[in-house]
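Participant: The following block contains a protein sequence and its predicted model.
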Amino acid sequence: MRVAVVGGGIGGLALGAGLRRRGYEVAVFDRDTDVTATGGYHITLDQRAQSALERLVDPAVLRRLRASGSALRLRDRDAFWDRRGRLLGHGPDLSGSASIDVDRITLRSLLAEAVGEDLHLGRPVSGVGLDERGKPRVEFTDGTSVTADLVVGADGTHSVVARHLAKGATNRPAGIIGFSGRTHRADLGAAEQQRLGTRSTMGIGPRGAALYVGFLDPVGNAALDAPELRMSVTTGPTYIWGAMFPESAETEPLRDLRGAQLRNALLDRFRERGWAGHTLEVVARADPSSVAAFRFNAASTRAADLAPWRAGHITALGDAVHATPPTAGMGAGAAIQDAADLVEHLDTVVGGDAAIIDAIALFEARMRRRGSEVLTAAMRTVRLILFTDTALGAAVTTVATPVVAAIARRRAGRPSRQ
């Protein structure tokens, strides 16, 4: 069976690696010319995502991944803050967690190595369809095309493949504009280093302003103590943060800014919304070249709305089907699980076209359920941020957070920084 994979992101590369390992004839096409040319947050891989990877790649790849990943079990408990930096509460105990955080570049590079010569970079796709014999065909912007027995779209939020199958868009803007950046922990003052700690934190204020600060240290908190295998991009304690604001005429111009200009504009937006100066230090001290803007897109949370097409010789997975905001840290892991499921269903195929279509139908049914799960989790935070931008939400946030902070302070038996 020949499989053509459109898209060389995490899901497409995971699928390509799994198919290659199982002996399929596979080709992965991506418009990028360099797999390291990727941005975004770091990626969280829970136990389910890691188990899926175990079925897709050689154990040696998993060892390199874990040697390059930061173990959540070695972090402090996550914390929630208000806009003044007052502690509101903590997340669950992570001491028993098997999850790891890893740089997106690191994961993509490892998977690209596993795909090997079956990865074809610099091949932007213009469309998909069927040839005169009814075979799935991938068409490229240079006018060339290839045919296969199965075409899989792993081409992300703006998927050419999924749009062809669904006869339209499979997701829409979620109403949030995100901004990300990287800040070395050592670049912060001692007080802010202590407040943020070695954990991920989330702060939400009135008028739809939120700041996520993730902690990544693949060296000091390595999931696997094997320095000789380490290939992480992050080489020391680093905060990888994400600022979030409701999408509006006010925030839209920010998407055109870059570097220090964008960083300063973000600081202005937070200050206008009453955020304390010390809570913004992680943004103010960020590497300007790391600061970037992106829109949150989301598919429907209803499983029945996902992959709204009849199973056939063209399918899709990952964000092409269930585009997920990064607010739950589950999107990449879900794409990897999609890839593992598809490989396993293809392994059951005995016979011709009908058997392939039956396997795709079973795969898509499981993918719909998984997509609904991760989207429901991610949209909770999106809806909370949007709620604080309403008159009622702003009032509730302004009044309630000092009360919650006082309760948290009383329980802890110590004063919090104001």
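Facilitator: Right, received. Where do you want to start?

Participant: only C-alpha atoms for contact and neighbour calcs from this point on.
Facilitator: OK.

Participant: tally of neighbours for the closest residue to Met202 other than its chain neighbours?
Facilitator: The spatially closest residue to Met202, leaving aside those adjacent along the chain, is Tyr212, at 4.4 Å (C-alpha to C-alpha, 6 or more residues apart in numbering). Counted by other C-alpha atoms under 10 Å, the residues lying close to Tyr212 total 20.

Participant: Quick check, Tyr212 in contact with Gly242.
Facilitator: Yes: if you go by C-alpha atoms under 8 Å, Tyr212 and Gly242 touch, sitting 5.0 Å apart.

Participant: what about the longest strand in the chain?
Facilitator: As assigned by DSSP state E, the longest strand anywhere in the chain is strand 172-184.

Participant: What is that one packed up against?
Facilitator: Applying 3 or more C-alpha pairs under 8 Å, 6 or more residues apart in numbering; DSSP states H and E, one finds that strand 172-184 contacts strand 238-246, helix 281-284, strand 292-298, helix 353-387.

Participant: among these, which is nearest Ala186?
Facilitator: Ala186 lies closest, by C-alpha to C-alpha, to one member of these: strand 238-246, at 8.2 Å.

Participant: outside of the closest one, which residues touch it?
Facilitator: Strand 238-246 is contacted by residues 41-42, 175-185, 208-217, 251, 266, 282-283, 385-386, 389 when judged by C-alpha atoms under 8 Å, 6 or more residues apart in numbering.

Participant: Got another one to weigh against that:
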Amino acid sequence: MTAVTRVAIAGGGVTGLAAAIQLAKAGVHVDVFEAKPELTALGSGISLQGNALRVFDALGAWDDIRAAGYAFEGLDLRAPGPGAPVVASLPDVKTGGPDYPAAMGMPRADLTRILFEHAEAAGANVRFDAKVTGLVPGDDHVEVLVNEASAGVYDLLIGADGLNSNVRDLIGIETRPEPTGMGIWRTFVSRPAEVERSELYYGGPVYIAGYTPTGEDSMYAFLVEDAQDRFGTSDEDATRIMLEESRAYDGPWNSIRADLEQGAHANYTWFTTHLVEAPWNRGHVVLLGDAAHSCPPTIAQGAAQGLEDALVLTELLVARDAVDQQLWDDFHARRLPRATAVVEASVQLGRWQLEHDRDADAGGLIFGIAQRMAEPA
């Protein structure tokens, strides 16, 4: 017997779909409500650490994801300037354990599509153009309103509806994402044969210039700068800015610039962060993933933490007989300290760069978090 028989999930992104897969596999009736009109994924590519890959295996989606992505080991650091020499090749901690690659890159759209297909195959119902707009709490249930009309009564509503979560607002949590002071340009381009792992350039006109392979023929590249009012920039100007800011970087950046000159799209966002203090639930409504916590992608753990949220919660829901205080205590004990450590470390790494702190032990902090993530959630 499971603690729930009917669950509503707000949000059809990585976290929401992961929860849908696990619950539907256990025989739970699952309705996923996605506000967008169709399956989409913002951004270009995504970096996934080993602990995220471990979750994909638990979902039963690992074989499909492995085939669609680009697995690699290690991280190269290059210097800006002529030739872009590699100054260090660092090993990665295999946070998923020895059975998985240390890291993987893949197009975000492919990841979302694969999880959507697995959710539907497991029996979850996914509705698009369906925004959770209200809720009516009860002692042991919650009535969910979608597009202002009742969608039914559920044992649990999972708010996995992202950074600007409407479910978070509906349950009265006022925590909001706040800018960290950095902004990032991203583009999706072809992969030069020499790029076989993530590579980062520190120094030069921006804080970080880097790229991650996402497939045999693709990768995403990025430039991290001081946060600026770039919003509303035309596509032409966005490409021009990314071209200009990347000229200090040689090596594979020459190929990236060639793709930008041929029309590769550049997009811009700010780094933000937030962390909802415990509890993440209000009665029979709970926040997961970016609705509950977010951080800059400085250690590439954002998606992994949302996936772990989903895996831990569904494990407890399937193993227990009731949605009670003990379930929530156990959930928060397993998730809050781990997510907090990732958020704090990710923000600290960026703060050190903003402050130009040359004495900061960035390597030690990254290694310490990786060691912690190597322990299953």
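Facilitator: That came through, no problem. All values derive from a computational prediction rather than experimental measurement.

Participant: quick one on the thing from earlier: specify, as a residue range, where the longest strand of the first structure falls in the second structure.
Facilitator: Mapped onto the second structure using TM-score structural alignment, strand 172-184 of the first structure covers residues 178-190.

Participant: what's in contact with the matching stretch?
Facilitator: In contact with stretch 178-190 of the second structure (C-alpha under 8 Å, 6+ apart) are residues 43-45, 217-228, 242, 255-256, 259-260, 264-274, 296, 347, 350-351, 354.

Participant: Name only those of those residues that count as buried.
Facilitator: Among the contacts of stretch 178-190 of the second structure, those classed as buried by 16 or more other C-alpha atoms under 10 Å are 43-45, 218-225, 227, 242, 256, 259-260, 264-274, 296, 347, 350.

Participant: Buried residues, the match of strand 172-184 of the first structure. List them.
Facilitator: Here stretch 178-190 of the second structure shows 180, 182-190 as buried, counting by 16+ other C-alpha under 10 Å.

Participant: likewise stretch 358-366 of the first structure?
Facilitator: 358-361, 363-364.

Participant: can you map out the helices along the stretch 51-200 of the first structure?
Facilitator: 59-67, 104-115, 160-166, 190-196 (DSSP state H, counting those that start in this stretch).

Participant: Looking at those, spot the one closest to Arg411 of the first structure.
Facilitator: helix 190-196 (17.2 Å).

Participant: ok, and what's touching that closest one?
Facilitator: 185-186, 278-279, 281.

Participant: TSV for those, including distance to Ala408 of the first structure?
Facilitator: Shown next, in TSV, are the contacts of helix 190-196 of the first structure (distance: C-alpha to C-alpha, whole Å):
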residue	distance to Ala408 of the first structure
Arg185	26
Ala186	28
His278	20
Thr279	18
Glu281	23
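
Participant: For these, which single residue is the most surrounded?
Facilitator: Result: Arg185 is most packed of the contacts of helix 190-196 of the first structure (other C-alpha under 10 Å), 24 neighbours.

Participant: Gln193 of the first structure versus that one, what's the distance?
Facilitator: Separation of Arg185 of the first structure from Gln193 of the first structure (C-alpha to C-alpha, to the nearest Å) stands at 7 Å.

Participant: How about Ala394 of the first structure?
Facilitator: Distance from Ala394 of the first structure to Gln193 of the first structure, by C-alpha to C-alpha: 29 Å.

Participant: got the contact list for the most centrally placed residue in the second structure?
Facilitator: What sits nearest the mean C-alpha location of the second structure, by C-alpha atoms, centre = their mean, is Ala303, with 2.6 Å. Shown in contact with Ala303 of the second structure (C-alpha under 8 Å, 6+ apart): 14-15, 48, 52, 289.
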